[in-house]
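# I'd like to go over a predicted model; first the sequence, then the structure.
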Amino acid sequence: MDKTDFYQSMLGQVEAIISDENDMIANMANISAILFNAFDDVNWAGFYRLNKNELVLGPFQGQVACIRIPVGRGVCGTAVSEQRIQLVADVHQFEGHIACDAASNSEVVIPIYHQGNVIAVLDIDSVTKGYFDQEDAQGLQAIVHAFEKQLAL
């Protein structure tokens, strides 16, 4: 299956599971499970919720994670401060990387918006350097957009 079909399939799963649910935490939990189980080399998939000037751990799948990340620090905090996707081929080369799981080598972080403001991020880590590419970022952003639409209901 090519990446376009892979992400279309996953998007369909996400839309089906969240379509009748308006609880943000419940939807984050199910999306985390779908994503974690869809990839071969992903060791963490989940959410951090924005609370004032820091990200607070939300629903996830994987190893124990950092609980709080200041905005502007690490890959997740940078995604919030720059309000853009972070696609990092080698987290060990990312200045200020926060190593919550030493096994993580690459990462993609997608900001989540509600009413024009970043409210959370979707964070996915892989044990393989260079695991994520632009196609992954676009596919994951489509999943985040489906989640954002559900928040607006």
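Now that the structure is in, tell me what you want to look at.
# okay, CA-based contacts and neighbour counts for the rest of this
OK.
# give the closest residue to residue 19 in space, chain neighbours not counted.
Spatial nearest neighbour of residue 19, chain neighbours left out: residue 150 (7.0 Å); criterion: CA to CA, 6 or more residues apart in numbering.
# remind me, longest helix of this structure?
Secondary structure of the chain per DSSP state H: the longest helix is helix 134-152.
# what is that helix packed up against?
helix 3-18, strand 106-114 (3 or more CA pairs under 8 Å, 6 or more residues apart in numbering; DSSP states H and E).
# below is an additional structure, to be compared with the one above:
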Amino acid sequence: MAEDLNVITGTKTEQYEALLPQIEAIISTETDVIANLANIAAMLKTQFNWWWVGFYLVKQDELVLGPFQGPLACTRIRKGKGVCGASWEKAETIVVPDVEQFPGHIACSSLSRSEIVVPVVKGSEVVAVLDVDSELLNHFDDTDKLYLERLVRLISI
């Protein structure tokens, strides 16, 4: 079945408010987690045109690349390493205005300038992270944090 995304313009809040119900509708009828993560990454990339959007899944003692949209990505990340590994280890969202200033940043792409990573939690365990990169400095803020945290609560892994 073909799906259509209703891309809207407006404030960041208005865009998220229009996008989240669309994401919820798509993933509520599909049980395959990879399919859902792929659609979420595609919908976020299409709506916001971020540099890179994707998921890393916790597999044993590493984050392993999952569905994403954007250029080639790092495949495996250790716990505590880089922004993704730090978000996994702390089980908290991390907003990085300038990745060059983040201690231990992993440069999967030299074009990435700012980043937000949101953990996907099941019970009390982080099972994945949503990673979003921008080629612009200071691109992510509390609005992104609020809505992306809402979004990951919709995900069932």
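Great, that's in hand. Bear in mind the structure is a predicted one, so any value in this text is a computation, not a measurement.
# re earlier: wait, what's in contact with the residue nearest to residue 19 of the first structure?
18, 19, 22 (CA atoms under 8 Å, 6 or more residues apart in numbering).
# for residue 140 of the second structure, see how far away the counterpart of residue 74 of the first structure in the second structure is.
When the second structure is aligned by TM-score structural alignment, residue 74 of the first structure is paired with residue 82. The gap separating residue 82 of the second structure from residue 140 of the second structure is 17 Å, by CA to CA, to the nearest Å.
# can you tell me which residue sits nearest the middle of the second structure?
residue 130 (2.7 Å; CA atoms, centre = their mean).
# the second structure: strands as residue ranges?
With DSSP state E as the criterion, the second structure has strands at 52-59, 62-69, 76-78, 94-96, 114-122, 125-134.
# what's next to the fifth one, contact-wise?
Residues from elsewhere that reach strand 114-122 of the second structure, judged by CA under 8 Å, 6+ apart: 83-84, 87-88, 91-99, 126-140, 145, 148-149, 152-153, 155-157.
# same check, this time on the first one
By CA under 8 Å, 6+ apart, the surrounding residues in contact with strand 52-59 of the second structure are 37-38, 41-42, 44-45, 63-71, 126-134.
# please pick the buried ones from these.
Among the contacts of strand 52-59 of the second structure, those scoring as buried are 37-38, 41-42, 44-45, 63-70, 126-134 (criterion: 16 or more other CA atoms under 10 Å).
# how far away is the residue mapped onto residue 120 of the second structure from the first structure from residue 105 of the first structure?
Taking TM-score structural alignment, residue 120 of the second structure has residue 112 as its aligned residue in the first structure. With distances taken as CA to CA, residue 112 of the first structure is found 23 Å from residue 105 of the first structure.
# looking at those two, which is more packed in?
residue 112 (26 against 22; other CA atoms under 10 Å).
# so what's the match of residue 74 of the first structure up against?
By CA under 8 Å, 6+ apart, the residues touching residue 82 of the second structure are 102, 103, 104, 105, 106.
# can you list the helices and strands packed on helix 134-152 of the first structure in TSV and add distance to residue 45 of the first structure?
TSV is the format used below for these (distance: least, CA to CA, whole Å):
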stretch	distance to residue 45 of the first structure
helix 3-18	14
strand 106-114	10
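# fine by me, we can end here.
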